[in-house]
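Student: Below: sequence and its predicted model.
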Amino acid sequence: MSTRDIFQRELAGDTISLSDPEYPKIAALITEAQRVVAQMNTGYHDAAEVRALFSHLTGTQVDESFALLPPFYSDFGRNIRVGKNVFINHACEFMDRGGITIGDDVLIGPKVNLVTINHPLDPATRRSTHCAPIIIEKGAWLAAGVSVMPGVTIGENAVVAANAVVTRDVPANTVVGGIPARFIKHIDGARGQRDAG
């Protein structure tokens, strides 16, 4: 029998069943995340209040340069890590049980979905879950409506065009777009490109 707890097993990509004896630990954090998210999304909160609520959701103090425009949605919260000077626009959904790491100077557009969790294809076990982390490296920009799937790394300074669905890693200093996202062009590092939408 494994000596790892359910959180370690989940972050390692193990399949987690609802009948796992430790599953109530995950369920409790899901419930707490929903409480914090509901508080964040109700009424007006100034920037400092939003940072405090986001820090509570993640269990880690975020930098004062962090900015988020509610509403914001998360199924778990405790596996989100953000760097400095990160901006998250409104109506984003972070399903973070597999771990979401966002580097410094990242821009996240409105209605972006970061999904680290999946289900087995076998109907007999489909209510079980397995996870893989998402990593967004320094300076990347995810435009409006982007969806990033489990296990994907977005490279440094990369741009993901609006409404793209990212199913595989994005190299640094490139622009990708489409469904599934594909290479469009390289970014001129001296000037950068801001025409992805």
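Tutor: That came through fine. Owing to the predicted nature of the structure, the values given are computational and were not obtained by experimental measurement.

Student: use CA for all of it now, contacts and neighbours both
Tutor: Fine.

Student: Give me the secondary structure label for Gln8.
Tutor: Here Gln8 is recorded as helix under DSSP: H, G, I helix; E, B strand; the rest coil.

Student: What about it, how many residues nearby?
Tutor: Counted with other Cα atoms under 10 Å, the neighbours of Gln8 add up to 12.

Student: Check the one 5 residues further on too.
Tutor: The number of residues packed around Gly13, counting by other Cα under 10 Å, is 16.

Student: Pull up the gap between it and Lys25, please.
Tutor: From Gly13 across to Lys25, the span is 17 Å (Cα to Cα, to the nearest Å).

Student: same deal with Pro123?
Tutor: Using Cα to Cα, we find Pro123 at a distance of 25 Å from Lys25.

Student: Please apply the same query to Ile154.
Tutor: Distance from Ile154 to Lys25, counting by Cα to Cα: 30 Å.

Student: quick one, which of the two is more surrounded?
Tutor: Ile154 (27 against 12).

Student: List the contacts of the more buried one.
Tutor: Applying Cα atoms under 8 Å, 6 or more residues apart in numbering, one finds that Ile154 lies in contact with 135-137, 140, 169-172.

Student: ok, 6 Å please
Tutor: By Cα atoms under 6 Å, 6 or more residues apart in numbering, the residues touching Ile154 are 136-137, 169-170.

Student: which among these end up buried?
Tutor: Neighbour-count burial (16 or more other Cα atoms under 10 Å) applied to the contacts of Ile154 gives 136-137, 169-170.

Student: alright, now check it against this:
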Amino acid sequence: MSDDLLMPIHDPQLLARGERVLGPEFRAMSGRVLQVTALTSRLNVLPFDDEAAKAALFAQILGRPLPPRVTIYPPFYTDHGLRLDFAERVFVNQGCTFLDYAGIRLGEGVMVGPKATFITVGHPVDPGERRHFLTGAPIDVAENVWIGAGATILPGVHIGRDAVVAAGAVVADDVPARSLVTGPKGTVRRRW
């Protein structure tokens, strides 16, 4: 990706507060993306029962060992890894993607179905600004939540305790505790 396509991100904590960010750290961020992509590529071709090698690669990807009783079935994808926070007893099924630069937290006992996607960063809607910086906000998933297969969780979303996100749902707004979210969210909001 060339430097004129994306301006650098300065401080991931600004993204965590939902602010637009510019700055000279884009090369470091893109370097981390390349490093983690190489690590996940290695992880995703390991024999399924090679627990020691998987644990070692997860420790490199996350910058620390997985918590006790966390289960993640490869293939597994992340663009940063260092801002992924898995509590105990989290289960992540095959083919999930975690774009975690602004931070993703999965509380204790969260279950994630296959091919679910968590996205914490994006680009501005304005076409003139789209290639100049990133925007974003963290995702927080409380305890005992079930995220169905193919669900997409967008930046800044908080999902309350014991909630269920149905398969294929696109979640752009907070989800109250002990509730069920279903269906696509795609709606034309404005035109230009």
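Tutor: Right, received. Where do you want to start? Fair warning: this is a prediction, and the values are worked out from it, not measured in the lab.

Student: Could you get me the TM-score between them?
Tutor: Remark: TM-score between the superposed chains equals 0.85 [TM-score structural alignment, normalised by the length of structure 2]; 176 aligned residues with a Cα RMSD of 1.9 Å.

Student: hmm, back to that, so which of the buried ones among the contacts of Ile154 of structure 1 are in strands?
Tutor: Ile136 (DSSP state E).

Student: Between the buried ones among the contacts of Ile154 of structure 1, which sits nearest Ala52 of structure 1?
Tutor: When these are ranked by distance to Ala52 of structure 1 (Cα to Cα), Ile136 comes first, at 22.4 Å.

Student: Quick check: the aligned residue for that closest one in structure 2?
Tutor: In structure 2, the residue matched to Ile136 of structure 1 (TM-score structural alignment) is Val141.

Student: In structure 1, what range does the helix ranked longest in structure 2 match?
Tutor: Longest helix in structure 2 by number of residues, with DSSP state H as the criterion: helix 26-43. Mapped onto structure 1 using TM-score structural alignment, helix 26-43 of structure 2 covers residues 23-40.

Student: So which bits of the matching stretch are buried?
Tutor: Residues of stretch 23-40 of structure 1 classed as buried: 26, 29-30, 32-34, 36-37, 40 (neighbour count, 16+ other Cα under 10 Å).

Student: Report the mean deviation for it after fitting onto structure 2.
Tutor: Here stretch 23-40 of structure 1, set against structure 2 after superposition, deviates by a mean of 1.1 Å using mean Cα distance after the TM-score superposition for structure 1.

Student: Please convert the buried ones among the contacts of Ile154 of structure 1 to JSON lines, extending it with distance to Pro71 of structure 1.
Tutor: Listed next are the buried ones among the contacts of Ile154 of structure 1 as JSON lines, based on distance: Cα to Cα, whole Å:
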{"residue": "Ile136", "distance to Pro71 of structure 1": "21"}
{"residue": "Glu137", "distance to Pro71 of structure 1": "24"}
{"residue": "Asp169", "distance to Pro71 of structure 1": "28"}
{"residue": "Val170", "distance to Pro71 of structure 1": "27"}
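
Student: Which two among the buried ones among the contacts of Ile154 of structure 1 are spaced furthest apart?
Tutor: Going by Cα to Cα, the pair spanning the buried ones among the contacts of Ile154 of structure 1 furthest: Glu137 and Asp169, at 11.2 Å.

Student: In contact with the residue nearest the centre of structure 2, which residues?
Tutor: Most central in structure 2 under Cα atoms, centre = their mean is Phe98, positioned 2.7 Å from the mean C-alpha point. Contacts for Phe98 of structure 2 (Cα under 6 Å, 6+ apart) come out as 78, 118.

Student: secondary structure element for the equivalent of it over in structure 1?
Tutor: In structure 1, the residue equivalent to Phe98 of structure 2 is Phe94, according to TM-score structural alignment. Using DSSP states H and E, the element containing Phe94 of structure 1 is strand 92-95.

Student: Would you mind listing the buried residues in that strand?
Tutor: Here strand 92-95 of structure 1 shows 92-95 as buried, counting by 16+ other Cα under 10 Å.

Student: Just send the residues you listed back as CSV, with distance to Leu107 of structure 1 too.
Tutor: Below are the buried residues of strand 92-95 of structure 1 laid out as CSV (distance: Cα to Cα, whole Å):
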residue, distance to Leu107 of structure 1
Cys92, 12
Glu93, 15
Phe94, 14
Met95, 18
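
Student: out of the residues you listed, which one sits closest to Lys111 of structure 1?
Tutor: Closest to Lys111 of structure 1, out of all of the buried residues of strand 92-95 of structure 1 and judged by Cα to Cα, is Cys92, at 4.4 Å.

Student: Quick check: the closest one vs Pro70 of structure 1, distance?
Tutor: 8 Å.

Student: now Ile26 of structure 1
Tutor: 24 Å.

Student: And the helices in structure 2, which stretches?
Tutor: 12-16, 26-43, 51-62.

Student: JSON lines for those helices, including distance to Ala163 of structure 2?
Tutor: Putting the helices of structure 2 into JSON lines (distance: least, Cα to Cα, whole Å) gives the following:
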{"stretch": "helix 12-16", "distance to Ala163 of structure 2": "23"}
{"stretch": "helix 26-43", "distance to Ala163 of structure 2": "29"}
{"stretch": "helix 51-62", "distance to Ala163 of structure 2": "26"}
